[in-house]
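1. Provided below for reference: sequence and predicted model.
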Amino acid sequence: MKYIFILLSFGLCCFATHPLWAQGNEVKIIRPQEKKSPLAMATYKNNDLYLKVTYGQPYKKERSIFGELVPLNEVWRTGANEATEITISKEVKIGDAGTLKEGTYTIFSIPREDKWSIIFNTELGQWGDTKYNETKSKNILTFDKAEVSRLEDKSYEAFTILFEDASKGTVNMLPLWDNIKVTVPISLVK
């Protein structure tokens, strides 16, 4: 009797754990998508205004950038990996294009020779610009007059976004790469 009880207990244990053995072969490990460019961040704080931009930071690596790696007159994610995002603490005015309320937005751009279009979008979590669809996009503001200037004495190996105090009450967001500087004026709405 004792022998039968031990045998049944052993058999029950084997039968009960069999699904666990089978699952061992089916377990898939989900790893985050590999990012080829590091994550970078720029912040700005002045009185009540706080701005934060997070973006993938691609490097030039001896490549020709604007017009080749980043085509002109086409939507670009303004960085690498996920679409660039900006967080704004108070309502701001973007140049003469209009205002953005407090919140987080994705930034896309359309590079051109003399002026860039900067597109602010409410659809967060987008990967790159390959899924960007203008007709489905939740664009809320497009600034078409972002000034482009060529830097004579400096070149940026890594795509960089900086903030720079401008005139009273205005800060410029500066996307910089290679010898190109783009100026996007941002001012606090009072």
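-> Done, it's in.
2. For the rest of this, base every contact and every neighbour count on C-alpha atoms.
-> Will do.
3. Mind giving me the packing neighbours of the longest strand anywhere in the chain?
-> Secondary structure assigned by DSSP state E gives strand 139-150 as the longest strand of the chain. For strand 139-150, the elements it packs on are strand 98-100, strand 115-121, strand 180-188, judged by 3 or more Cα pairs under 8 Å, 6 or more residues apart in numbering; DSSP states H and E.
4. next up, a second structure to put side by side with the first:
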Amino acid sequence: MKNTSTILALLVGTCAFAQMKFPAVSSHAEIEQKVGLTEFEIEYNRPNINNREVFGKLVPNGEVWRTGANENTVIKFDQPIKVNGKELAAGEYSLYTIPNQKSWDVIFYKDAKNWGNPQEWKESNIALKVNSPATKTKGVKLETFEIRFTNVQQDKADLVLAWDDVSVVVKLETNTKQAVLDMIKSQLNENSPARDFYNSANYYYTNKLDRAQALKWINKAIAKDAKAPSYFVELKEKLEKEKY
């Protein structure tokens, strides 16, 4: 009985000192977005206005901001991209910004393990800095800070930073076209299934590339599949009729 009582006492004591959990003041968010063949991930914390004056006061103009709350905002992508027309290697970066009234500097920083801003800011850690216009959203105020992707296409997308009545758009471009062309060149062969020949022909047709080559591939696809779907034949007809 003595041993049992001791164990129970220890358990009660342990429970008494268990850490309590409270909701975060700024909610945590994760975003995943595929642009063409490039995978993007963003992890950040979302502060609220809470009746405060945001830009120029809570977030001072001309100073480095963590672009969110708590830990630094982190962005990852698995293939090289262009940001506002400038090249940036694939990898993981902190996304820092320097807000101003008319435009923001957007900084991709190599050290992605900070609570907020780095204790020591190193210019050598700046992988890329670009500038984007800051637009006022008339009559609309966003209570919670938001990062989102819009206008997502096969080879580009807009990365939007929005809070209060300010919106900043960063232009992203991926290497989708070259990646697809390289894949076709290295992988498409006589043993490839009909579907691969169809997809290759359709990609060429959609992007207005070598029509003669696309015709060869769609003919190959139809020849390989005795039960080829009707859209195989439809693509062949389009390639034969349309000139580009």
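-> Perfect, I can see it now. Small disclaimer: the values here were computed from a predicted structure and weren't measured.
5. Would you reformat the helices and strands packed on strand 139-150 of structure 1 as CSV and include mean neighbour count and distance to residue 74 of structure 1?
-> Written out in CSV, the entries for those read as follows (neighbours: other Cα atoms under 10 Å; distance: least, Cα to Cα, whole Å):
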stretch, mean neighbour count, distance to residue 74 of structure 1
strand 98-100, 16, 23
strand 115-121, 21, 10
strand 180-188, 21, 16
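6. how about these in TSV, adding distance to residue 16 of structure 1?
-> Listed next are these as TSV, based on distance: least, Cα to Cα, whole Å:
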stretch	distance to residue 16 of structure 1
strand 98-100	59
strand 115-121	53
strand 180-188	64
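7. Need the three-state assignment for residue 147 of structure 2.
-> Here residue 147 of structure 2 is strand, with the state taken from DSSP: H, G, I helix; E, B strand; the rest coil.
8. Which residue in structure 1 aligns with it?
-> The criterion is TM-score structural alignment: under it, residue 147 of structure 2 has residue 161 as its aligned partner in structure 1.
9. Likewise for residue 168 of structure 2?
-> Taking TM-score structural alignment as the alignment basis, one finds that residue 168 of structure 2 is matched in structure 1 by residue 182.
10. Find the nearest non-adjacent residue to that match, please.
-> residue 148 (4.6 Å; Cα to Cα, 6 or more residues apart in numbering).
11. contacting residues for that neighbour?
-> Going by Cα atoms under 8 Å, 6 or more residues apart in numbering, residue 148 of structure 1 touches 113-116, 180-183.
12. Tell me which stretches of structure 1 form helices.
-> If DSSP state H is used as the criterion, the helices of structure 1 fall at 2-26.
13. returning to that earlier point: how much space between the match of residue 147 of structure 2 and residue 143 of structure 1?
-> Using Cα to Cα, to the nearest Å, one gets 17 Å for the distance from residue 161 of structure 1 to residue 143 of structure 1.
14. got it, and residue 98 of structure 1?
-> For residue 98 of structure 1 relative to residue 143 of structure 1 (Cα to Cα), the value is 8 Å.
15. what's near enough to touch the residue positioned nearest the centre of structure 1?
-> For structure 1, residue 84 is the residue whose C-alpha lies nearest the centre (Cα atoms, centre = their mean; 2.4 Å). For residue 84 of structure 1, the set of contacting residues under the criterion of Cα under 8 Å, 6+ apart consists of 53-56, 77-78, 106-108.
16. ok, and the closest non-adjacent residue to it?
-> The shortest distance from residue 84 of structure 1 to any non-neighbouring residue, by Cα to Cα, 6+ apart, is to residue 55 (4.5 Å).
17. Over to residue 161 of structure 1?
-> For residue 161 of structure 1, ignoring the flanking residues on the chain, the nearest one in space by Cα to Cα, 6+ apart is residue 175 at 4.4 Å.
18. Okay, the one you found and residue 132 of structure 1: tell me how far apart.
-> Spatial separation of residue 175 of structure 1 from residue 132 of structure 1 under the definition Cα to Cα is 20 Å.
19. and if you look at residue 78 of structure 1?
-> 12 Å.
20. So for these two, which sits in the more crowded spot?
-> Legend: neighbour count by other Cα atoms under 10 Å for residue 78 of structure 1 and residue 132, higher for residue 78 (29 against 16).
21. ok, the more buried one touching residue 111?
-> No - taking Cα atoms under 8 Å as the definition, residue 78 of structure 1 is not a contact partner of residue 111, at 9.2 Å.
22. so stretch 8-17 of structure 1 matches what in structure 2?
-> Per TM-score structural alignment, stretch 8-17 of structure 1 has no counterpart in structure 2.
23. residues contacting residue 32 of structure 2?
-> With contact taken as Cα under 8 Å, 6+ apart, residue 32 of structure 2 is in contact with 39-42.
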